[in-house]
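K.L.:
The sequence isn't on hand, but the structure is:
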């Protein structure tokens, strides 16, 4: 699974529960697939690899937020190639979206950081440990689709 690590100084030294599937808000008039493709480019800095997207389902967080997750199977030869969306330092990729955060908290100092700072391929077991709690069920949903 390709997971993205949340960017910014608060998350810099966190690993467990600091990762997420690339995601974002659906704009008016946009389908889930259109939003997923747009958000992927904004967060990861490269287009979604070619192939059909499969909806894994809607996952509700304890906060009440619901995330619809789509997935696609990428060819093995993509991993490690120049077109691989995985990247250890997304701040180096042109076009990656940034956010402004006040750091340190209550300091009044605003810093600009990438929305996500890196993207890494993880196996199911590692993904369960790394994902934010509300997205852990995504691992089982993906496994169910792949194991069909």
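P.N.:
Happy to help now that I have it. These numbers come from a predicted model, not from an experiment. Residues are numbered from 1 along each chain as shown.
K.L.:
okay, CA-based contacts and neighbour counts for the rest of this
P.N.:
Fine.
K.L.:
which ones are touching the residue nearest the centre of the chain?
P.N.:
Note on the chain: the residue nearest the mean C-alpha position is residue 22, at 2.1 Å, using Cα atoms, centre = their mean. By Cα atoms under 8 Å, 6 or more residues apart in numbering, the residues touching residue 22 are 3, 4, 36, 39, 40, 43, 44.
K.L.:
Included below, for side-by-side comparison, is a second structure:
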């Protein structure tokens, strides 16, 4: 009898702010560019919602807050957490995201790091930032930057804010 495949779970926070006024009024979202050599030089599809994996000992919302702090080196924002639901990525991973309104200066980010062998098969372990930069984007540009599997979260946020 085979065991069912257990997929990893991940949780994150999509920070948004309202910007401008009048005809320029709108929403901006904070996205992070994936760090490490595999994402270097990749802009379109190389940005993500700050998120990370968690285990059964942690609630998804607690994991989302922890991952925000780990990836950006800044405390997660306080405020109303708006559930954006779940999305199963093509890898099988189940991602849960909340939106929260807040503001932060991207220059204050102190990214968390990960270690990997680089170059491949070299035997050399190197440390890289999980996110090498964060930036604010209007939805039109965010759609081009964001990893395809995470686009539903942006669309859900925009629908929620329009209601």
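P.N.:
Yep, it's here. Note that the structure is predicted; figures quoted are calculated from it, not measured.
K.L.:
Please list the members of the contacts of residue 22 of structure 1 that lie in strands.
P.N.:
Of the contacts of residue 22 of structure 1, the ones assigned to strands by DSSP state E are 3, 4.
K.L.:
Can I get the contacts of residue 22 of structure 1 in CSV including distance to residue 104 of structure 1 and neighbour count?
P.N.:
Output for the contacts of residue 22 of structure 1, formatted as CSV (distance: Cα to Cα, whole Å; neighbours: other Cα atoms under 10 Å):
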residue, distance to residue 104 of structure 1, neighbour count
3, 26, 20
4, 23, 27
36, 32, 23
39, 28, 21
40, 28, 20
43, 24, 24
44, 26, 27
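K.L.:
Same list, the contacts of residue 22 of structure 1, but as TSV with distance to residue 99 of structure 1 please.
P.N.:
What follows is the contacts of residue 22 of structure 1, written out as TSV (distance: Cα to Cα, whole Å):
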residue	distance to residue 99 of structure 1
3	19
4	15
36	19
39	14
40	16
43	11
44	14
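K.L.:
wait, which of the contacts of residue 22 of structure 1 is closest to residue 139 of structure 1?
P.N.:
residue 3 (11.0 Å; Cα to Cα).
K.L.:
Now do the same for that closest one: its match in structure 2.
P.N.:
Per TM-score structural alignment, the equivalent position to residue 3 of structure 1 in structure 2 is residue 31.
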